[in-house]
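**Student:** Sharing a model that was predicted from the sequence below.
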Amino acid sequence: MNSPLTIGVFDSGFGGLTVLRALLPLIPGARYLYLGDTARLPYGSKSRETIARYALSSGRFLLEQGAEHLVVACNTATALALEDLKADLPIPVTGVIAPGAAAAQAVGAAGHVLVLATTATVQSGAYTRALEARGLAATEKACPLLVPLVEEGWLEATPETIAVTAEVLRIYLAEAMAEAPQATSLLLGCTHYPLLKPLIEETLRRLDYPLRLIDSADATAQAVAGQIGTRAAVGVATSTAFYATDSIEKFQRLGSRFLGQVLPPVSLIDLGG
């Protein structure tokens, strides 16, 4: 029997669980380790140097736990710390930006892609560079209110909270389309945003914006599966272990929403400041 492949996944919080959710059916029989650095979120408001330090400590922790492939399931950390991680760690490292850009190219994005992302990701210009390298133009739109709305459960709590989220999303999309009316594809540049997909699709229909939707979480999972292949331990069930740096009860509660299934007990760890 082969030993299971160990895949480490990390994010500043819960959003990266959408990447893990997409990975689970693609690479069965693997051992998955997920770290949510909840004590130090949001990464999006930190400097590049601080984000790199946080990302390196998260990556090193997962390496110590046996990770053989690291997935940076955070757009901000990918934009600002991916090269640091690749230089520091002796294992393959995959971020979420290049797979998202490649997916946009693969669907025939007709030259112009609208990217919704956090402020830090937009300010990094990482998606613009990745898309332009593939011959595609890009307009990046910062949507700072979407992550807290998702994490507060305002997609489902009450009709009033759902209406607030829908209106915030409508404003962002209307502003973005005014800036890039030529866009034909919409790339979700934050791993929280897959939870918004049904609302985004509904809003696009109401606004009559016929954009093709590209999910960078799904694209990342497909990219990792392509790199790893189908190496899975014969006769071994998929296993998952979860770590958080703060509020494990909250992580388990919100994480279940992002993963689409109940999380097992979450281990609390300390990665320092």
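**Tutor:** Arrived safely, thanks for sending. Numbers count the residues shown, from 1 in each chain.

**Student:** Only C-alpha atoms from now on, for both contacts and neighbour counts.
**Tutor:** Noted.

**Student:** Which stretches in this structure count as helices?
**Tutor:** Secondary structure of the chain by DSSP state H: the helices cover 17-26, 48-64, 75-88, 97-106, 119-124, 126-132, 146-151, 159-179, 197-207, 216-228, 248-259.

**Student:** Included below, for side-by-side comparison, is a second structure:
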Amino acid sequence: MNNKQSIGVFDSGYGGLTVFKSIARELPQYNYIYFGDNARTPYGDHSFETIYQYTLECVEWLFAQGCPLVILACNTASAKALRSIQQNVLPFKYPDRRVLGVIRPTAEIAGDFTLTRHIGIMGTRGTVNSESYLMEIHKFFPEITVSQQSCPMWVPLIENNEHQDTGADYFVKKYIDQLLTKDDEIDCIVLACTHYPLLVSKMKEILPGHINLLAQNDIVASSLALYLRKHPEMECRIGKEAETSFFTSGDPQAFNSNASIFFGKPVVSKHVNMKAQC
């Protein structure tokens, strides 16, 4: 059934492109629409109510483009908007649509990568302050000790394409040291920001060899593949022409230039005026 409906992938900025890159690699046959709300990023600086409203507006825009399934490839949106959308909006307004996030798939498997039962979370201030990872991991692995560390300089370094420079080494080591100081038994670190896979090589140079790094991109891609196998009624609605479209609420030229850092190849996007959607 090739009806050209698409899987929507949403992020407040660019980081979700690391998730989408893995999704498109694992599931290349499907149609996709990627939307970045770059005009209103970073979401983490906003209130809970504002993040929820922005996220809902973007989800509804993707629904209007013919996406029956939307992936929130954004930790802040997943932490502060996903549950409300799933519980308070979808059943009453969009009963045949689904919205999935990035936190639960990561939490479900985190305990499989630690022998000491001590895990570290590295994320933005918004994600860390939400304590979403603590709550989700403890649902599946109540015995695990979880410590968190916010890394406020990592996203700016990545978005300015300075993450591979030697100047970035100081901030990578700084936050790793701060996390391990909190708990020296940590043997698994969850990268709770979709930007952070771009820092994995630098992190591995600094971290002791026994510490596992869990990046979300491949985890979410595998989780989506499993979801589609378990839900053939949704899978059959997705077009299989392998078509992809990119949209941004920001400047398309800037998006195209920066997106290639995260997606690994050239991107051509179109502009969406989200203010006009409000």
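**Tutor:** Ah, there it is. For clarity, every value in this text was computed on a predicted model and none was experimentally measured.

**Student:** Just put the helices of structure 1 in TSV and tack on distance to Y32 of structure 1.
**Tutor:** As requested, the helices of structure 1 are exported to TSV (distance: least, Cα to Cα, whole Å):
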stretch	distance to Y32 of structure 1
helix 17-26	8
helix 48-64	10
helix 75-88	19
helix 97-106	20
helix 119-124	26
helix 126-132	27
helix 146-151	23
helix 159-179	32
helix 197-207	25
helix 216-228	13
helix 248-259	13
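
**Student:** how about those, which one is nearest L33 of structure 1?
**Tutor:** helix 48-64 (7.2 Å; Cα to Cα).

**Student:** Report the angle between the closest one and helix 75-88.
**Tutor:** 60 degrees (axes from the mean of the first three to the mean of the last three Cα atoms, to 10 degrees).

**Student:** Can you give the contact residues for helix 48-64 of structure 1?
**Tutor:** 8-10, 33, 35, 37, 40, 43, 70, 77, 80-81, 84-85, 88-89, 271 (Cα atoms under 8 Å, 6 or more residues apart in numbering).

**Student:** which position in structure 2 aligns with V107 of structure 1?
**Tutor:** Counting by TM-score structural alignment, V107 of structure 1 lines up with F113 in structure 2.

**Student:** er, R253 of structure 1 actually
**Tutor:** So, by TM-score structural alignment, R253 of structure 1 is matched to S257.

**Student:** do the same with A133 of structure 1
**Tutor:** Using TM-score structural alignment, A133 of structure 1 pairs with K139 in structure 2.

**Student:** I'd like to know how far that match sits from L72 of structure 2.
**Tutor:** K139 of structure 2 is 21 Å from L72 of structure 2, where distance means Cα to Cα, to the nearest Å.

**Student:** between those two, who's got more neighbours?
**Tutor:** It is L72, of K139 of structure 2 and L72, that has more neighbours when counted by other Cα atoms under 10 Å, with 26 against 13.

**Student:** so the more buried one sits right up against L100, yeah?
**Tutor:** Yes: at 6.0 Å, L72 of structure 2 counts as touching L100 under the criterion of Cα atoms under 8 Å.

**Student:** Residues in contact with both of these two, list them for me.
**Tutor:** Common contacts of L72 of structure 2 and L100 (Cα under 8 Å, 6+ apart): L82.

**Student:** who's in contact with the aligned partner of C143 of structure 1 in structure 2?
**Tutor:** Per TM-score structural alignment, the equivalent position to C143 of structure 1 in structure 2 is C151. Contacts for C151 of structure 2 were tallied using Cα under 8 Å, 6+ apart; they are 122-125, 175.

**Student:** make it 6 Å
**Tutor:** Residues in contact with C151 of structure 2 (Cα atoms under 6 Å, 6 or more residues apart in numbering) are 123-124.

**Student:** Likewise for T6 of structure 1?
**Tutor:** 30-32, 67-68.

**Student:** Can you list which of those carry over to structure 2?
**Tutor:** Counting by both residues aligned by TM-score structural alignment, their matches' Cα atoms under 6 Å, these that remain in contact in structure 2 are 31-32, 67.

**Student:** Could you report the neighbour count for V102 of structure 2?
**Tutor:** V102 of structure 2, neighbours per other Cα under 10 Å, totals 28.

**Student:** Please report how far it lies from A215 of structure 2.
**Tutor:** Distance from V102 of structure 2 to A215 of structure 2, counting by Cα to Cα: 11 Å.

**Student:** Buried residues in stretch 85-99 of structure 2, which are they?
**Tutor:** 85-86, 98-99 (16 or more other Cα atoms under 10 Å).

**Student:** same check, this time on stretch 28-42 of structure 2
**Tutor:** For stretch 28-42 of structure 2, a neighbour-count test (16+ other Cα under 10 Å) marks 28, 30-41 as buried.

**Student:** and what of stretch 59-79 of structure 2?
**Tutor:** Under the neighbour-count criterion of 16+ other Cα under 10 Å, stretch 59-79 of structure 2 has 59-63, 66-79 buried.

**Student:** and that stretch, how far out from the chain's middle?
**Tutor:** 11 Å (Cα atoms, centre = their mean, to the nearest Å).

**Student:** what do you get for stretch 218-228 of structure 1?
**Tutor:** That offset, for stretch 218-228 of structure 1, works out to 13 Å (Cα atoms, centre = their mean).

**Student:** cool, stretch 180-189 of structure 1 as well?
**Tutor:** 18 Å.

**Student:** Kindly report the same for stretch 210-218 of structure 1.
**Tutor:** The answer for stretch 210-218 of structure 1 is 13 Å, by Cα atoms, centre = their mean.

**Student:** which residues sit against that stretch?
**Tutor:** Residues contacting stretch 210-218 of structure 1 (Cα under 6 Å, 6+ apart): 19, 22, 100, 184-188, 191.

**Student:** which outside residues touch stretch 245-253 of structure 2?
**Tutor:** Counting by Cα under 6 Å, 6+ apart, 33-39, 269-273 sit against stretch 245-253 of structure 2.

**Student:** Throw those residues into a markdown table and include distance to A242 of structure 2, thanks.
**Tutor:** Formatted as a markdown table, the contacts of stretch 245-253 of structure 2 follow (distance: Cα to Cα, whole Å):
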| residue | distance to A242 of structure 2 |
| --- | --- |
| I33 | 11 |
| Y34 | 13 |
| F35 | 17 |
| G36 | 20 |
| D37 | 23 |
| N38 | 25 |
| A39 | 28 |
| S269 | 17 |
| K270 | 19 |
| H271 | 22 |
| V272 | 22 |
| N273 | 26 |
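
**Student:** Show me which pair in these is furthest apart.
**Tutor:** I33 and A39 (17.7 Å).

**Student:** With that, I have no additional questions.
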